[in-house]
Structures are given as structure tokens and as C-alpha cells.
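Colleague: here is a sequence together with a model predicted from it:
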Amino acid sequence: MDLKNAVAVVTGANRGLGRHLAAQLLERGAKVYGAARRPETVDLEGVIPLRLDVTDEESIRSATRIATDATLLVNNAGISTATPLIAGGRDAVRLEMETNFFGPLAVTREFAPVIEGNGGGAVLNVLSVLSWLHPADLGSYAAAKAAAWALTNATREELAPRGITVSALHVGYMDTDMAAAVPADQKADPAEVAARALAGLEEGQSEILADEITRYVKQGLAASPNPA
């Protein structure tokens, strides 16, 4: 995809990886809508703040009526509550699935006709190494990201005839608020991850593996799970 001429909508653009993605898209010449639940927190000069809550379908529809020229959707917004599936609260599990799976699905459903109407384009879903690696203490997050991986693969096939490519970005821990408790030497620089993601989009990669741990885990998917 030619990012220089893209019109991007980046969800969760007010901080972390989303902020880096928005900034680097702008640097590459794209027009960028920075979407957030509180658009006043999007403070990047040149980025157009856009109110969008991925769990609120009316706010998504309102966003499509503003970003009518969109050709690229970046589904970046997400949460992690560190909730196990059995011992954890059901409300937290549902919240993660609503935000990390149903949210990107809802945004993609609403923006797909917009992108198609503008001649086609792309969707980038920000996923995780935990799409494939499922630790018990992060069970709800892993389950939601695994579902989002399936969402990515299924919508790639469904949207291809409409001129829309769908890519996944998989990454381990990044130096963002979500991974604040993780030791620094285990975290990737989100600016570097954003650069790899955009390079992958330009190259037409359907699956972008942002760091070594993600590549290692992906290579091991064919192995049998370890016995309990």
C-alpha cells in the first residue's frame, strides 16, 4: 500500500503504539485521523482528533460520517485486565472480548464500505504474541487476541474481493503503559514496532512479526502443547 497517499484512521491514537503509528503515518505523507474515546487527548500536530469508542457502535458510525475519505484502518485500541479465565471475574473477561475482539470487528464492519467506496485500501489489526501463546494469568487477553487473529484471517478472505487487504501485527511486550510492570530489557521500543508495521503494510505482508519472541513462538505453533 502507498502510505504517502493514504487516509488513515488509527484507533487508540492518543498514547502508546497508536500514537507512534499516527505520528509515523503523518511523517510518510498520510492524512491521519487519530481516534480515541476522548479526542482532546490526541495531541499530535497535524493529526485530526476523532471521537471513537470501539465498544460504542453509534460512536463508530459517527466517526465514519467524519472520516469519509478513509483508505486505511488501524485497529490498535485495546485493553489488558490481567484476568484468568476460571478464577477471574466474568465482567473483566467480557470487557476484554468486547474491546479486543468485538471492537475491531465493529469498526471494520463500519469502515469497510467507506474504504471500498474510496477505491479500496487496507486494514491493520494490532494483535499480540499472545494470539498464539496463552498463559493462564492472562487468559482473557490471550483468548481475545486469539479470536482477533481468527477475525483477521477470516476478514482478509471476505474483504479481498472488495479491494481491501487485511494484515495482522503480532508483537510481544512493548514499552507502553500496558506493560509497565515488565522489565525494560524484555520490552520492544514502540517506535520501532510502528516502523516495522508500516513497512510491512507497504510491502503487502499479511502477517507482520515485530520482534524475535514473536517469530520464535510462531515457528513453534506446530509443536505439541506441553503436558500439564
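Modeller: Received, thanks. Residues are numbered from 1 along each chain as shown.

Colleague: going by C-alpha atoms from here, please, whenever you check contacts or count neighbours.
Modeller: Fine.

Colleague: which other helices and strands does the top helix by length along the chain contact?
Modeller: The helix that spans the most residues within the chain, counting by DSSP state H, is helix 139-159. On a contact count with 3 or more C-alpha pairs under 8 Å, 6 or more residues apart in numbering; DSSP states H and E, helix 139-159 meets helix 90-97, helix 103-117, strand 164-170.

Colleague: most centrally placed residue in the protein?
Modeller: Centroid check for the chain by C-alpha atoms, centre = their mean gives V126 as the closest residue, at 2.5 Å.

Colleague: quick one: contacts for that residue?
Modeller: For V126, the contacting residues are V74, N75, N76, A168, L169, H170, by C-alpha atoms under 8 Å, 6 or more residues apart in numbering.

Colleague: and stretch 132-147, how far out from the chain middle?
Modeller: Chain-centre distance of stretch 132-147: 15 Å, with C-alpha atoms, centre = their mean, to the nearest Å.

Colleague: now swap in stretch 153-162 and tell me
Modeller: Counting by C-alpha atoms, centre = their mean, stretch 153-162 comes out at 17 Å from the chain centroid.

Colleague: same check, this time on stretch 43-61
Modeller: 14 Å.

Colleague: that one: end-to-end distance?
Modeller: Start and end residues of stretch 43-61 are separated by 23 Å (C-alpha to C-alpha, to the nearest Å).

Colleague: what sits up against it?
Modeller: 11, 14, 19, 22-23, 26, 31-40, 42, 63, 77, 98-99, 102-104, 106-107, 110.

Colleague: can you show me the helices along this protein?
Modeller: 16-27, 57-66, 90-97, 103-117, 139-159, 190-203, 212-219.

Colleague: re the thing from before, drop anything exposed from the contacts of stretch 43-61.
Modeller: With burial judged by 16 or more other C-alpha atoms under 10 Å, the buried subset of the contacts of stretch 43-61 is 11, 14, 19, 22-23, 26, 31-37, 39, 42, 63, 77, 98-99, 102-104, 106-107, 110.

Colleague: in addition, the following structure is provided for comparison:
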Amino acid sequence: MDLSTSTVLVTGANRGLGRALAAELLSRGATVYAGARNPDQVDLPGVRPIALDITDPASVAAAAKAAGDVTVLINNAGISTGGDLLAGDPDNIRRDMDTNFYGTLSVVRAFAPQIEANGGGAILNVLSVLSWFTFPELGSYCAAKSAQWALTNALRVQLADQGIRVAGLHVAGMDTDMSRDLDGPKTAPADVARLAADGLAEGAYEIVVDDISRQVQGGLAGGVAALYPQLP
């Protein structure tokens, strides 16, 4: 894929990885829409700020109408409420699912027909190593990201005949606000964005950013015993 001729929408582009993705794609010559609930918070010169709350169907529809020339969609917007599936607030668990799964699906349903009409292109869903592995204390987020991974796999098959290649980005710790209180190694958002753009350009289906994500991916074949050795 030639990113220099692409028109890209990045959701959640006002900060963190979303901002880094928008900057990276802009540097490669792409036309970039920077989606944010409050577009006034987008401070990246050269992008086209656009109001977009992925949990609001009216906002998604308005964004699709305003950005009808998109050929690449990057579903980056997401949240983590830190919900425990057994003891956490059910409203927070729903928020994780509404944003990470239903929100992503809503944006895809709005923009996929336009990408097809524009000659095809790509969709990149920003997932997580936690779509493959669950920490119980973050069970709500992990469940939502696992659902988003399943969504990504379904879309790959369903949209292939429409000329839309669907990729998933898997990354462990990143130096962003969401993981500010988490320990362990963290990759700079700019580095993740560069690898994501490389993967899009190469037509990769899965973009696995770091060693932790690759290790967990390898552990999937080992089943429960490999991923959760603490179990009796």
C-alpha cells in the first residue's frame, strides 16, 4: 500500500498513540483526519481535525459524512476502566465493551462501504497483547480487547472481497496515559506508530510490536498451561 496517496482517519488522535500515528502517517505523505471527541484538542499541524465519539452513533455518522474520501481507517480510540469482572462496577465493564468492541464495530460499519467505494484500502485495529492474555485485575479490558481481536478476524474474511485488508496491531506496554501506573517496559508511541505504518505499507495482517507480545503469541499454541502456569 502506498501511504503517500492514502487518506487516513485515526480515531482518538488527540494524544498518545493516536497522535503519534497521525504524525507518522502525515510524515509519509498521507492526508490525515484526526478524530477526537473534542477536535479542539488536536494540536498536530497538517492534520484535519474531526469530531468523533465512537460510542455515539450520531457522531460516527456525521464523521463518515464529513470524511467521505477515507481509504485507510485506524481504530485507535479505546479505554480501560480497570474493571474486575467479578467485583468491578458493571457500568465500567459495559464502558470497556461499548468503547473497545461496539465503538470499533460502529466506525467500521460506517466507513467500510466508503473505503470500498473509494477503490479499497485498509483497516487497522489497535489491539493489545491483552487480547491474547488476561490479568484478572484488568479482566474487563482484556475481555473487550479479546472481543475486538475476534472482530478483527471476522472482518478480515468479510471485507477481503471488497478490497479492504484488515490488520491488527498487538503491543504490550506503551508510554501513554493509559499505562502510566503500570510497571514494566514501555515502548515509545512514536516507535509503535512507525512499526504500524510499516506493517500497513507491507500489507501485513498482524503487526506484533514487541518481544512480550511475540512471547505471548507463541504461548497461545501451548494452551492454558503455557499462559497460566500458576494454575494447579
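Modeller: Done, it's in. If you're wondering where the values come from, they're calculated on a predicted model, not measured in any experiment.

Colleague: where does the TM-score land?
Modeller: The TM-score (TM-score structural alignment, normalised by the length of structure 1) is 0.98; 227 aligned residues with a C-alpha RMSD of 0.8 Å.

Colleague: and the longest helix of structure 1, how far out from the chain middle?
Modeller: Worked out by C-alpha atoms, centre = their mean, helix 139-159 of structure 1 lies 11 Å from the chain centre.

Colleague: can you pull the buried residues of that helix?
Modeller: By 16+ other C-alpha under 10 Å, the buried positions in helix 139-159 of structure 1 come out as 139-149, 151-152, 155-156, 159.

Colleague: by how much does that helix deviate from structure 2 on average?
Modeller: Compared with structure 2 after fitting, helix 139-159 of structure 1 deviates on average by 0.3 Å (mean C-alpha distance after the TM-score superposition for structure 1).

Colleague: which residue is the nearest non-sequential neighbour of V70 of structure 2?
Modeller: T7 (4.9 Å; C-alpha to C-alpha, 6 or more residues apart in numbering).

Colleague: about what we covered before: among the helices and strands packed on helix 139-159 of structure 1, which is the most enclosed?
Modeller: strand 164-170 (a mean of 25; mean count of other C-alpha atoms under 10 Å).

Colleague: quick one: contacts for D89 of structure 2?
Modeller: G83.

Colleague: actually R37 of structure 2, not the one I typed
Modeller: Contact analysis of R37 of structure 2 by C-alpha under 8 Å, 6+ apart lists G12, A51, L52, D53.

Colleague: and the residue lying closest to the first one once chain neighbours are set aside, how far is that from G29 of structure 2?
Modeller: Closest residue in space to G12 of structure 2, ignoring its immediate chain neighbours: A77 at 4.2 Å, by C-alpha to C-alpha, 6+ apart. Between A77 of structure 2 and G29 of structure 2 the distance is 23 Å, computed by C-alpha to C-alpha.

Colleague: before we move on, the earlier item: switch the helices of structure 1 over to JSON lines; also include distance to L130 of structure 1.
Modeller: Formatted as JSON lines, the helices of structure 1 follow (distance: least, C-alpha to C-alpha, whole Å):
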{"stretch": "helix 16-27", "distance to L130 of structure 1": "17"}
{"stretch": "helix 57-66", "distance to L130 of structure 1": "26"}
{"stretch": "helix 90-97", "distance to L130 of structure 1": "13"}
{"stretch": "helix 103-117", "distance to L130 of structure 1": "17"}
{"stretch": "helix 139-159", "distance to L130 of structure 1": "5"}
{"stretch": "helix 190-203", "distance to L130 of structure 1": "16"}
{"stretch": "helix 212-219", "distance to L130 of structure 1": "9"}
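
Colleague: returning to that earlier point: just checking, the residue nearest to V70 of structure 2 touches R28?
Modeller: No: between T7 of structure 2 and R28 there is no contact under C-alpha atoms under 8 Å: 11.4 Å.

Colleague: neighbour-wise, which of these two wins?
Modeller: The neighbour count for T7 of structure 2 versus R28, taken as other C-alpha atoms under 10 Å, is higher for T7 (22 against 14).

Colleague: any idea how many residues pack against Q215 of structure 2?
Modeller: 12.

Colleague: how far away is it from V208 of structure 2?
Modeller: In terms of C-alpha to C-alpha, Q215 of structure 2 sits 10 Å off from V208 of structure 2.

Colleague: ditto for L159 of structure 2
Modeller: 22 Å.

Colleague: ok, D161 of structure 2 next?
Modeller: 25 Å.

Colleague: so which of these two has more stuff around it?
Modeller: It is V208, of D161 of structure 2 and V208, that has more neighbours when counted by other C-alpha under 10 Å, with 23 against 11.

Colleague: which residue packs closest to the more buried one, ignoring adjacent ones?
Modeller: H170 (4.9 Å).

Colleague: what residue of structure 1 matches up with the one you found?
Modeller: With TM-score structural alignment as the criterion, the equivalent of H170 of structure 2 in structure 1 is H170.

Colleague: pretty sure that match contacts V129?
Modeller: Yes: counting by C-alpha under 8 Å, H170 of structure 1 does reach V129; the two are 5.5 Å apart.
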